[in-house]
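*Asks:* Sharing a sequence plus its predicted fold:
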Amino acid sequence: MKYTIIVFMIAILGLANNGKAEDAMGKADNLFYQGLFPEAEAYYNRILKKDSNNVYANLMLGQIALYGNRFSKAETHLKKALTDSSVRVKTIGLLSETYYRQDRFAEAGSLFAEAGQMAKADKLQAFKDRTPYLIESAAIVTELPFVQTDPLPLIMLTVNGRETMFLIDTGGWELSIDEELAKDLGIKFLGTQTATFAGGKTAATYHGILDSVKAGSFIVRNVPINISQAPKRAAQMFQQPVRGVVGTCFLYHFNFTLDYPGGKLVLARRNSGEATAVSISGGLPFWMAGDHIMVAWGTVNSGQPQLFFIDTGLAGGGFTATEATIKTAGIKLGEAKEGMGGGGEVQVRPFTVDRLTLGNIEERDVRGLFGALPPGFESRFGFLIGGIISHGFFRPYRLTFNFDSMKIFLEKKK
């Protein structure tokens, strides 16, 4: 039996402590490593009160602020760290991401170029005076029905005037289309880089720009894209004419809801005050590392809380985990099976989680697949990630991401 696994680009950011840490710095670093970002931030702030020019504390405070989409604070701290050559490379990476998330492409492109990431730099600098992600519509909210919900949601978008089927995957980066479609649409290829997919598989991905994307009532102009063979592999597995993937970088320009029971994607303008789910208080805080790695707290079986990557693109399961999480949770793995990811075939081993939580939301007997995570993913961003929570877990819910409050809302239909 084949299992479909779609786990898209995973950005790589290193984390290194600059020199021997004092006691407070050591505590702050340990808290950060555990993913306790507010607690770590408090310690780094204590250090700055005693030494306002501490480069490393400014760097880490900028990183934590970026994870929470607090851009002004991130920029202030990172610019202070930028002056020190010993952390300049890391600081450039974080500051370029700070600008990128705000669609400040000229500034981001210059920093990507300095970091040697010329494919990204060329694409962003190609925008020149064009406003990226320009939304043209009087609408506040729009709904896009799913063509199908399982094994993963598919929707129809119109790209450069052509109606096209897309897979929705929060584990994906920018909007992605296949190479053949890009050529048919006459899109200029703006450089190439290597992307990491399920099981650590790598493949070439190209950069480009779409003139327009029509999503329901919204028309979005000047959309950065990546171009690869991943959508083609999805089409082969799903036996549907999938030509692209809607990733988080496109979606976070809205507050959006994946309404699995209702079979639709709901997009709402940011800062509109319009709810994409029922009006509910609370919500689960989440943070975003890299360009799309959204993490939130959960548990496996009777284990301690861990941060999990919220990647909705794991078809055939609701969870995948690191080897450490599998061992700690006492999970028994099944026989190896052949699966398919964005970069090609991978080996996975099925298992079942007795109890899986995300915040205070609990599901029982969740099907999982071990082997989907790239090697070293659990600490690639400098903090521990225990696994991925995905489609099978969220299937009974309306799952809303609010990027203004940086909170997730889960509503189960009664």
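*Replies:* Yep, that arrived.

*Asks:* Every contact and neighbour count from this point should use C-alpha atoms.
*Replies:* Fine.

*Asks:* How about the contacts made by the residue nearest the centre of the chain?
*Replies:* Among the residues of the chain, the one closest to the centroid is His292, at 2.4 Å (Cα atoms, centre = their mean). Contact partners of His292, counting by Cα atoms under 8 Å, 6 or more residues apart in numbering, are 10, 170-173, 248-249.

*Asks:* rerun that using 6 Å as the cut-off
*Replies:* By Cα atoms under 6 Å, 6 or more residues apart in numbering, the contact list for His292 reads 173, 248.

*Asks:* Skipping its backbone neighbours, what lies nearest Ala204 in space?
*Replies:* Closest residue to Ala204 apart from its sequence neighbours, by Cα to Cα, 6 or more residues apart in numbering: Thr194 at 4.7 Å.

*Asks:* do Phe383 as well
*Replies:* Spatial nearest neighbour of Phe383, chain neighbours left out: Tyr33 (4.0 Å); criterion: Cα to Cα, 6+ apart.

*Asks:* Give me the neighbour count for Leu265.
*Replies:* Neighbour count for Leu265, taken as other Cα atoms under 10 Å: 25.

*Asks:* hang on, isn't it packed against Leu258?
*Replies:* Yes. Between Leu265 and Leu258 there is a contact under Cα atoms under 6 Å: 4.9 Å.

*Asks:* now the helices: where do they sit in the stretch 251-400 of the chain?
*Replies:* 323-328, 391-394 (DSSP state H, counting those that start in this stretch).

*Asks:* who wins for proximity to Asn54 among those helices?
*Replies:* Closest to Asn54 of the helices of the stretch 251-400 of the chain, according to Cα to Cα: helix 323-328, at 34.6 Å.

*Asks:* Sort out which residues of stretch 172-182 are buried, please.
*Replies:* 172-179, 181-182 (16 or more other Cα atoms under 10 Å).

*Asks:* Can you add distance to Ser110 and secondary structure and give those back as TSV?
*Replies:* Compiled in TSV, the buried residues of stretch 172-182 are given as follows (distance: Cα to Cα, whole Å; DSSP: H, G, I helix; E, B strand; the rest coil):
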residue	distance to Ser110	secondary structure
Gly172	24	coil
Trp173	20	coil
Glu174	19	coil
Leu175	22	strand
Ser176	23	strand
Ile177	26	strand
Asp178	28	strand
Glu179	27	helix
Leu181	29	helix
Ala182	26	helix
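
*Asks:* Below is structure B, check it against A:
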Amino acid sequence: MPVDGGWNRRSLLRGAAVVAGAAATAPLLGKAATAHAGPGDADDADALFRAGEFERAGRAYEEILKKDPKNVHAARRRGYVGLLSNRFPEAEKYLTMALGLAPGDKEASQFLADCYTRQDKFSLAVPHWQAAGEDVYAKWFAAFRGEPYQVHGDTGRVPWRQMDPFPLLEGSINGGPPKNFMFYTRVAWLGVSARTAKEAGLSAVASQKIEYAGRTIWMYFGVLGSFKLGGIELRNIPVQWSDDADAPTHDGIIGTWILYHFLTTVDYAGRSLILRRRTPETARKARADAARAGVKPLPLWLAREHLLHSQGSIADSGTKVVALDIGGTGEQVAGMSVETAAQLRVRTDYERPLEAYAGGQPVISYPCYPKEVRLGDAAAKNVYCYADKGGGTGGFASADAQGNAALAGAAEAGGPGDFGFDVLGHFSHSFYKPYNVTLDFTGMNLYIAHGKAT
């Protein structure tokens, strides 16, 4: 059974790094973005999905299933539509349908494993990770006993110790002294340095050997008893570290899995991270507060367990799917492929290439200056961005020598355009500096407002 848009998790583990440059996203100004689906038309349903018209695509896949109940592709894609928006019952329904029709479908198994993992139903996720051939995840999640991600406390507000080259804040591992952590939504789990892992007495339940930038690194995966951020404590959570000898200047990195368990406000303007219990009540309050402030909600989509997407624009692109790379490092405001920059006639300086690494492989990017980069009402004009040479399947160019494969955990080797849908570009660390960004993983809404969070 063919799969759509490979997940390539082994490539992910081999190429893990904290990186900050430009996403090599697929050019997407072609016919896929203008598709109009008729009822039961598989090609047009896929074109709608590729163009980021997820709800319309979902309806089109449902029409296909009415006519052809044994259509594995339509069932899998319909489940994927639900998963992108954290609509778990419908995701489970259609992904289970797909596996019933094709028990060996690895991509459907991956999606269903992701679906259960997001709900902290690790025991249900394990056999699906195993069926997908993801032995590290299967062993890791099988090691958990009791409820994972136990939340203690209602609100945590953690000030940043620095803004650049990356936001840095304090957290505590297993009740120990404060440690310095950065955060980045291109990373999945909580990663810690080898030194921090040793001090905390962590033991591995799974391991993975990777090749990165010409050297071999062992990555280790374990279960952490306690992680404190401000007035919040998380217990019984996944943690990763390695034997990498390249010592970082910080003690760990907080990925999306941590942020995902809260109604999270990344307050760039106020230089703080605000975590509130993730409940329907806090989601409603966030929406009401945004409405009073005149801030409209943007859609929030979650792909490959941890990668954030919404809708935005670059130059004259019109509104498209964009990746949200919040945190991390880098002076650039946004990134795109050189093909997209050329199609949008973005001024690009090809005489000043930026040579770096992505997933341990050399990557070249070029400074570029779009007339506008926009996310809802938040915009930046004539700002410094990257155009990445690598087409639709490249990775990230690192502008920062902090790129530590072991500490990062899961910055993707594959670019954010390989999920079955096109991505215009990614919005990076420097874009968010004048704003506060609230991530509502319950209602799957994004709110971005100028100034400090209240």
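*Replies:* Alright, I've got the coordinates. Everything numeric in this text was worked out from a predicted model, so none of it was measured.

*Asks:* ok, back up a step: which one of the buried residues of stretch 172-182 of the first structure sits closest to Met165 of the first structure?
*Replies:* Met165 of the first structure lies nearest to Ile177 out of those, by Cα to Cα, at 9.9 Å.

*Asks:* Report the separation between that closest one and Leu167 of the first structure.
*Replies:* Ile177 of the first structure is 10 Å from Leu167 of the first structure, where distance means Cα to Cα, to the nearest Å.

*Asks:* picking that back up, any idea what the residue nearest to the centre of the first structure aligns with in the second structure?
*Replies:* In the second structure, His292 of the first structure lines up with His306, judged by TM-score structural alignment.

*Asks:* got it, and Leu333 of the first structure?
*Replies:* Under TM-score structural alignment, Leu333 of the first structure pairs with Asp349 in the second structure.

*Asks:* Over to Gly263 of the first structure?
*Replies:* Gly263 of the first structure maps onto Arg271 in the second structure when the alignment is built from TM-score structural alignment.

*Asks:* The closest residue to its match other than its chain neighbours: what's it in contact with?
*Replies:* Using Cα to Cα, 6+ apart and skipping the chain neighbours, the partner closest in space to Arg271 of the second structure is Trp160 (5.4 Å). By Cα under 6 Å, 6+ apart, Trp160 of the second structure lies in contact with 168-169, 271-272.

*Asks:* again, only this time at 7 Å
*Replies:* Shown in contact with Trp160 of the second structure (Cα atoms under 7 Å, 6 or more residues apart in numbering): 167-169, 271-272.

*Asks:* got it, and Phe427 of the second structure?
*Replies:* Contacts of Phe427 of the second structure (Cα under 7 Å, 6+ apart): 323-325, 333-335.

*Asks:* what's the answer for Ala235 of the first structure, then?
*Replies:* So Ala235 of the first structure contacts 241-242 (Cα under 7 Å, 6+ apart).

*Asks:* Tell me how far Met9 of the first structure lies from Glu174 of the first structure.
*Replies:* On the measure of Cα to Cα, Met9 of the first structure and Glu174 of the first structure end up 9 Å apart.

*Asks:* And Arg162 of the first structure, by the same measure?
*Replies:* For Arg162 of the first structure relative to Glu174 of the first structure (Cα to Cα), the value is 19 Å.

*Asks:* now swap in Arg221 of the first structure and tell me
*Replies:* From Arg221 of the first structure over to Glu174 of the first structure (counting by Cα to Cα), the distance is 14 Å.

*Asks:* re the thing from before, any shared contact partners between Ile177 and Leu167 of the first structure?
*Replies:* With Cα under 7 Å, 6+ apart, Ile177 of the first structure and Leu167 have common neighbours 244-245.

*Asks:* Tyr184 of the second structure pairs with which position in the first structure?
*Replies:* Per TM-score structural alignment, Tyr184 of the second structure is aligned with Asp169.

*Asks:* Surely its match and Phe250 touch.
*Replies:* No. Applying Cα atoms under 7 Å as the test, Asp169 of the first structure and Phe250 come out as separate, 10.7 Å apart.

*Asks:* higher neighbour count, the two?
*Replies:* Using other Cα under 10 Å as the criterion, Asp169 of the first structure and Phe250 rank with Asp169 on top: 26 against 19.

*Asks:* contacting residues for the more buried one?
*Replies:* 245-247, 311-313.

*Asks:* and if you look at Val278 of the first structure?
*Replies:* Neighbours of Val278 of the first structure in contact, by Cα under 7 Å, 6+ apart: none.

*Asks:* ok, now the one 10 residues further on?
*Replies:* Residues touching Met288 of the first structure, when contacts are defined by Cα under 7 Å, 6+ apart, comprise 67-68, 294-295.

*Asks:* Would you map the helices across the stretch 1-150 of the first structure?
*Replies:* Secondary structure of the stretch 1-150 of the first structure (DSSP H, counting those that start in this stretch): helices located at 23-33, 37-50, 55-67, 71-81, 88-101, 105-114, 118-126.

*Asks:* Let's have those helices in CSV, adding mean neighbour count.
*Replies:* Below are these laid out as CSV (neighbours: other Cα atoms under 10 Å):
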stretch, mean neighbour count
helix 23-33, 18
helix 37-50, 17
helix 55-67, 26
helix 71-81, 20
helix 88-101, 22
helix 105-114, 21
helix 118-126, 21
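
*Asks:* Quick one: closest of those helices to Arg398 of the first structure.
*Replies:* Nearest of these (Cα to Cα): helix 55-67, 23.9 Å.

*Asks:* matching residues in the second structure for the closest one?
*Replies:* Under TM-score structural alignment, the match for helix 55-67 of the first structure in the second structure covers residues 72-84.

*Asks:* ditto for stretch 180-188 of the first structure
*Replies:* Stretch 180-188 of the first structure covers residues 195-203 of the second structure once aligned (TM-score structural alignment).

*Asks:* Figure out how far that stretch is from the centre of its chain.
*Replies:* 26 Å (Cα atoms, centre = their mean, to the nearest Å).

*Asks:* With stretch 213-225 of the second structure instead?
*Replies:* Put simply, stretch 213-225 of the second structure sits 20 Å off its chain's centre (Cα atoms, centre = their mean).

*Asks:* What is the neighbour count of Pro178 of the second structure?
*Replies:* A count of neighbours around Pro178 of the second structure, defined by other Cα under 10 Å, yields 14.
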